Structure formats: C-alpha cells, structure tokens
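Participant: sequence isn't available, so here's the structure alone:
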C-alpha cells in the first residue's frame, strides 16, 4: 500500500502544481485567462494520464509484496 500512496501523493502534488501555475498565470494576464485555464486543464489531464502506468505498477508491486 505504501508505494501506491506515494504515487498518489506525487500525482496529487503534480495536479496541485498545475492548478497553482494556471491560477497564477490567469491572475497575472486576465485577457488570456480562458486560454490559460484550457491549457492548464489539458496539462493536468495529461499529468493524470501519465500517472496511470506508474500507479498501476505500484499497486501491483504492493499486492505482490503483501
């Protein structure tokens, strides 16, 4: 369970960083806020999709070790 929790932690940290960066950029440039939030949302989606493989491997490793 430990490996899975570590992967979930880093996935959540990446999503939080993407949100914080998108928020800061949209705040500093309100004219382009719609585009910034769209790109930020797509980047967060890509972060989630890229995290599926490592999360699945961590889950299998935790199950094999238990």
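Facilitator: Happy to help now that I have it. Being a predicted model, the structure only gives us computed values, none of them experimental.
Participant: every contact and neighbour count from this point should use C-alpha atoms.
Facilitator: OK.
Participant: hang on, isn't residue 44 packed against residue 18?
Facilitator: Yes. At 6.1 Å, residue 44 and residue 18 qualify as touching, with contact defined as C-alpha atoms under 8 Å.
Participant: put this next to the previous one:
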C-alpha cells in the first residue's frame, strides 16, 4: 500500500504544480488566458496519463507483498 500511496501523492503534486503554473501564467498574460488554460489542462491530462504506468506497477508490487 505504501508504494501506491507514494505514486498517488506524486500525481497529486504534479497536478497541483501544473495548476499553479497555469494560474500564474494566465494571471501574468491575460490576453492569452483561454489558450493558457487549455495548455494547462493538456499538461494536467499528460501528468495523469504518465502516472498510470508507475501507479499500476506500484499497486502490483503492493499486492504481491500483502
């Protein structure tokens, strides 16, 4: 369970970081607000998709160890 939890925390941290950077960029450049948020949303989806493989491996290891 520990490895799975760590992987979930990594994904959550990535989403928090992507949201913060997107918000800061949109705040700093209001003319590009909509485009910046679309790019930020794509980064958030990519963060989740890249975390799926490690999360599945961590879950399998945790299941084997009991």
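Facilitator: Received, thanks. Keep in mind that this is a model prediction, so the values were computed, not measured.
Participant: where does the TM-score land?
Facilitator: Laid over one another, the chains give 0.99 as their TM-score (TM-score structural alignment, normalised by the length of the first structure), with 66 aligned residues with a C-alpha RMSD of 0.3 Å.
Participant: next helix or strand past whichever strand or helix holds residue 8 of the second structure?
Facilitator: Here residue 8 of the second structure sits within helix 2-28, counting by DSSP states H and E. Toward the C-terminus, helix 2-28 of the second structure is succeeded by helix 33-65 as the next helix or strand (DSSP H and E).
Participant: would you mark the buried spots in that next one?
Facilitator: Applying a neighbour-count criterion of 16 or more other C-alpha atoms under 10 Å, the buried positions in helix 33-65 of the second structure are 36, 37, 40, 41, 43, 44, 47, 48, 51, 55, 58, 59.
Participant: before we move on, what about stretch 12-31 of the second structure?
Facilitator: The neighbour-count criterion (16+ other C-alpha under 10 Å) identifies 12, 14, 15, 18, 19, 22, 25, 26 as the buried residues of stretch 12-31 of the second structure.
Participant: of all the residues you listed, which two lie farthest apart?
Facilitator: When C-alpha to C-alpha is used, the two most widely separated members of the buried residues of stretch 12-31 of the second structure are 12 and 26, lying 20.9 Å apart.
Participant: which one is residue 11 of the first structure nearest to, not counting chain neighbours?
Facilitator: Using C-alpha to C-alpha, 6 or more residues apart in numbering and skipping residues adjacent in sequence, the residue nearest residue 11 of the first structure is residue 51, 6.5 Å away.
Participant: please name the nearest non-neighbouring residue to residue 22 of the first structure.
Facilitator: Excluding the flanking residues, the one nearest residue 22 of the first structure by C-alpha to C-alpha, 6+ apart is residue 40, at 5.4 Å.
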